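Asker: kindly generate the corresponding structure for this input.
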Amino acid sequence: MTANLLDDLNFATACRHTFYLLRHKVNALRRQILASPSLGHAQLTLKRNKTDRRHEGVLQIILAKTGDGACPVDALRKLLLLDPRGPDTPLFSFGRRPFSRNNFLSTLSTKLRTLGIQTHGYSGQSFRKGAAQHAHDSGILDDQIQMLGRWTSEAFMVYFTTNASVLYKLTHRFQTGSPAPLSLLLPPPSPPPS
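Answerer: Here you go, the predicted model:
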């Protein structure tokens, strides 16, 4: 596999992991990953980070197999198979060097432009914001989203926007509820005079 294809594979896998882990980025070594083919998941063990308020020093994160083209577990297996390296090497790399924020964002911008997508509005927070919004739209409760993203405050709620179709369904359900909202308070209308 060529170096460019390996970089693309690393980038694509990192994008999936950044989204599903609700993280800004993933700085991990290969030895911190345990993929379980039989159980359909991968476990990532991260060292202490800023959300480690109890100073436990270790964060265990489980990635579930999703069964679709964006599956983070399948992407990880493919990466480990096609780009085999030692256990103390970075999980993701560009040109055999660890990912840097600048390299990642530069590559993201390049790929978006190639697809004809404007790059303004995309940042290192985009994956975390998109994942939180996806979880919200999927009906996952706010406290569960907070737990998944390891937020210690309610700051993640600023990421939510209301999808127009969801807003329509809520409005429709509210306005046509059973009984109709105002039906109990108002007498039925009188017939028009003849």
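
Asker: every contact and neighbour count from this point should use C-alpha atoms.
Answerer: OK.

Asker: got the contact list for the lengthiest helix in the chain?
Answerer: The helix of greatest length in the chain, counted in residues with DSSP state H as the criterion, is given as helix 3-20. Contacts of helix 3-20 from elsewhere in the structure, counted by Cα atoms under 8 Å, 6 or more residues apart in numbering, are 24-26, 63, 70-72, 75-76, 79, 82-83, 92-95, 104, 107, 127-128, 130-131.

Asker: let's compare: structure for the following, please.
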Amino acid sequence: MLRAKSKRKTTSPYARPGTRSTRTYRSQDPPPTTSSTGHASSTESSHAATADLGSIAPPSTATAGSSTAPPTDASASSTSVVKIQNPSPQCRQVFGTNPSYIIESLKPEVEDILSAAVSQNTATTYQRGLDSFAWFRKKYNLPLLWPPPVHQFVNYIAYLSAVSVSYSTARCYLSGISYQLQIQGKDDNTKAFIVKKMLEGLHRLKPSKDVRAPITLPMLNQIISALPTLCSNDYEATLFASAFKLAFFGLLRVSEFTVSSSKATTLSFCDVRVSDTEIQFFLKGSKTDQLCKGATVQIAFNSETSALFFHMQQYLAIRPHGEGPFFCHLNGKPLTSYQFTAILTRSIKFIGLDTSVFKSHSFRIGGATHLYQKGVPEEEIKLKGRWKSNAMYSYIRI
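Answerer: Next up, the predicted model:
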């Protein structure tokens, strides 16, 4: 399947030292704080947030040698350090190289191919990791060696733990650094034994827990009943009722049938077939199908899915004619993930449940749990949910 060239921006690993590629990520997150997300940014506009590790100051207020904590790699001599680039106010491109083996006229094509190798969400997370690590090194006045030595990674993991960054976020940040090192053909010290053990220890001390709860079938019916009160008109109520029901029985991710700023394609009108006995639709791609091989989902008519068939047929009867996104508003504009989540949150609150544990992914969790409780074979559930590993078991919440 042909795909349009991605318009996302990325930092080329082949940018010249001291220059910035026109394709750069914008990281608007503050340096690691005591929140569990641990997202870090090195842009001066986002330095308002600070974390308390011996009164950590943002990079914009720190100068060389004025760190509030002593450098963790004091053994490194300033005479033996070869800096890749002097720290900028943003403290970002400390790893730029310009391999001589890349033909100048082909560099834009190399950049396009590399930027397409990972999803935009992954690339954004990787950039946050690079920004976080750069901010950490500037904070403790560490030499900007590239590749970074093992002891810098050891201290970096300890720092992330001290400011309450979760294991999953720390692992993602190190993956971003590892990706850049491997792309540039450098020694990847994130794979060192002690670094792996530090991550394992962090996982044991701060295990990640998915607090999202499953939406059950009775709860789903309550949510649907609340929509006429919460939506602006009957069309909108029918639209969201169909989307909520399909997400539950189709074990769908919200990104598979809505649009977002980072994803222009979604479930199309031509991809869906509704008959009296079956609903069938084709997903062009998904989070775990980055190459867009596609998958066909089938939902048979029975006593439990009859309400889904009713809402889908009702929606198709009033939906604006023409191609385009399957779920769209009366003016033809597609249903966005933000709108889907906003109406879901209002519905959950309306029926008196905790909005902090019921999210858009609760439909997928609830659908998988529902099938499991009905006694559907596990292999069939994996097939319906398009799981290729044992990740399915993390979705079963009894």
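
Asker: any idea what the TM-score comes out to?
Answerer: The TM-score (TM-score structural alignment, normalised by the length of structure 1) is 0.71; 157 aligned residues with a Cα RMSD of 2.3 Å.

Asker: still on that earlier bit, the contacts of helix 3-20 of structure 1 in strands, which ones?
Answerer: 63, 93-94 (DSSP state E).

Asker: quick one: map residue 353 of structure 2 onto structure 1.
Answerer: Aligned by TM-score structural alignment, residue 353 of structure 2 pairs with residue 117 of structure 1.

Asker: ditto for residue 379 of structure 2
Answerer: Aligned against structure 1 by TM-score structural alignment, residue 379 of structure 2 finds its counterpart in residue 143.

Asker: and that match, what element?
Answerer: With the criterion set as DSSP states H and E, the secondary-structure element containing residue 143 of structure 1 is helix 142-148.

Asker: just residue 61 of structure 1 next, same as before
Answerer: Residue 61 of structure 1 belongs to strand 58-64 when assigned by DSSP H and E.

Asker: go through the helix holding residue 143 of structure 1 and flag the buried ones.
Answerer: Using 16 or more other Cα atoms under 10 Å as the test for burial, helix 142-148 of structure 1 gives 145-146, 148.

Asker: who touches it?
Answerer: By Cα under 8 Å, 6+ apart, helix 142-148 of structure 1 touches 21-22, 132, 135-136, 152-154, 156-157.

Asker: list the buried residues for the following helix or strand past that helix?
Answerer: Sequence order places helix 164-175 as the next helix or strand after helix 142-148 of structure 1, per DSSP H and E. Of the residues in helix 164-175 of structure 1, none are scored as buried under the neighbour-count criterion (16+ other Cα under 10 Å).

Asker: same question for stretch 41-54 of structure 1.
Answerer: In terms of neighbour count (16+ other Cα under 10 Å), stretch 41-54 of structure 1 has its buried residues at 41-46.

Asker: follow-up on the earlier one: let me know the closest of the contacts of helix 142-148 of structure 1 to residue 31 of structure 1.
Answerer: Sorting those by distance to residue 31 of structure 1 puts residue 21 at the head of the list, at 17.7 Å, by Cα to Cα.

Asker: alignment lookup: that closest one to structure 2.
Answerer: Aligned counterpart of residue 21 of structure 1 in structure 2: residue 250 (TM-score structural alignment).

Asker: before we move on, the earlier item: how far does the helix holding residue 143 of structure 1 sit from the chain's center?
Answerer: For helix 142-148 of structure 1, the distance from its own C-alpha centre to the chain's C-alpha centre is 12 Å (Cα atoms, centre = their mean, to the nearest Å).

Asker: my guess is residue 223 of structure 2 meets residue 346, correct?
Answerer: No: under the contact definition of Cα atoms under 8 Å, residue 223 of structure 2 does not touch residue 346, with a separation of 9.4 Å.

Asker: give me the more crowded residue out of these two.
Answerer: residue 223 (23 against 17; other Cα atoms under 10 Å).

Asker: okay, and that one sits in which element?
Answerer: With DSSP H and E as criterion, residue 223 of structure 2 is part of helix 217-230.

Asker: list the buried residues in that helix.
Answerer: Neighbour-count burial for helix 217-230 of structure 2, with 16+ other Cα under 10 Å as criterion, is recorded at 217, 220, 223-224, 226-228.

Asker: could I get these as TSV with distance to residue 357 of structure 2?
Answerer: What follows is the buried residues of helix 217-230 of structure 2, written out as TSV (distance: Cα to Cα, whole Å):
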residue	distance to residue 357 of structure 2
217	16
220	15
223	15
224	18
226	19
227	20
228	23
